[in-house]
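A.B. asks: Sharing a sequence plus its predicted fold:
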Amino acid sequence: MESVAVTTPLWRWTSSAGPAAWYFLTIAGEAADAIRLAAISGQWLDGRRGFGSARVEARIGDTVWKTSVFPHRESGGWLLPVKAAVRKAEGLVEDEPVTVTVSL
């Protein structure tokens, strides 16, 4: 299984329609290119899915989970959602850099 690792700030997106907030890591540059190539070639875990997403396995510290990455037009990369359980388990703080490994 191939993987890519990046260190990038954790950021929060909030809805203008309500109190919902989602936390993401933006995967850009060479790591994003590797994901794109793997997703296009069908080598990524389960291939591409809705919204152009790709199923992945992510690791931050000791926490490993299965999720999806989503194309991010603004950066040309991918967005990795980081759920509350992961943020709490790893002590993640908004705007602080986080190292994540995404497995293909």
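C.D. replies: Great, that's in hand.
A.B. asks: alpha carbons only for contacts and neighbour counts from here, please
C.D. replies: Noted.
A.B. asks: helix or strand right after whichever helix or strand Thr67 is part of?
C.D. replies: Following DSSP states H and E, one finds Thr67 within strand 63-72. Remark: after strand 63-72, the chain's next helix or strand is strand 77-81, criterion DSSP H and E.
A.B. asks: Do you have the helices of the protein handy? List them.
C.D. replies: Here the chain has its helices, by DSSP state H, at 29-41, 84-90.
A.B. asks: residues making contact with the last one?
C.D. replies: Identification of contacts with helix 84-90 by CA atoms under 8 Å, 6 or more residues apart in numbering yields 60-63, 93.
A.B. asks: Second structure follows, compare the two:
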Amino acid sequence: MTAVEVMELEVTGEVWHWRGPAPYHFVTVPPEQSEEIREVAAEVTYGWGMIPVRGRLGATEFETALWPKDGGYVIPLKDRVRATESIELDDVVTVTLTIIERH
């Protein structure tokens, strides 16, 4: 399966934790950038509004999917990424995202 790069964004936000049935750490995509993502969402989503991305936080690269939330998107941060980059709850981080379309 190949991936085509659709858009690149740099997102800065505070790390927060959701304690739901699947606890996870996230960074919220600001409204202006969420609007940009919505413009390409239909062509890249693989269902449920999930948007596939390649991410980079510091020197750590990872793949994930943006989750739709409250009319915008959030970036899930895997434990491995946070541990490698020494990221803690409430830290303000910058994540480079490349939205991809899989073929």
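C.D. replies: In hand now; what should we look at? Computed from a predicted model, the values in this text were never measured in an experiment.
A.B. asks: List the TM-score for the superposed pair.
C.D. replies: Scored against TM-score structural alignment, normalised by the length of structure 2, the superposed chains reach a TM-score of 0.83; 94 aligned residues with a CA RMSD of 1.4 Å.
A.B. asks: sorry, back to before: now for the helices of structure 1, which one comes closest to Trp11 of structure 1?
C.D. replies: helix 84-90 (11.5 Å; CA to CA).
A.B. asks: What span of structure 2 is that closest one aligned with?
C.D. replies: Under TM-score structural alignment, helix 84-90 of structure 1 corresponds to residues 79-85 of structure 2.
A.B. asks: can you pick the most crowded of the contacts of helix 84-90 of structure 1?
C.D. replies: Within the contacts of helix 84-90 of structure 1, neighbour counts (other CA atoms under 10 Å) peak at Ile60, which reaches 19 neighbours.
A.B. asks: To which residue of structure 2 is that residue aligned?
C.D. replies: So, by TM-score structural alignment, Ile60 of structure 1 is matched to Leu57.
A.B. asks: Aligned counterpart of His70 of structure 1 in structure 2, please.
C.D. replies: For the record, residue 70 of structure 1 is Phe, not His. Per TM-score structural alignment, the equivalent position to Phe70 of structure 1 in structure 2 is Trp67.
A.B. asks: contacting residues for its match?
C.D. replies: 49-51, 73-76.
A.B. asks: Just give me the residue closest to the centre of structure 2.
C.D. replies: The residue lying closest to the centre of structure 2 (CA atoms, centre = their mean) is Ile75, at 2.8 Å.
A.B. asks: Determine which two of the contacts of helix 84-90 of structure 1 are furthest apart.
C.D. replies: Spanning the widest gap among those are Asp62 and Val93, at 16.4 Å by CA to CA.
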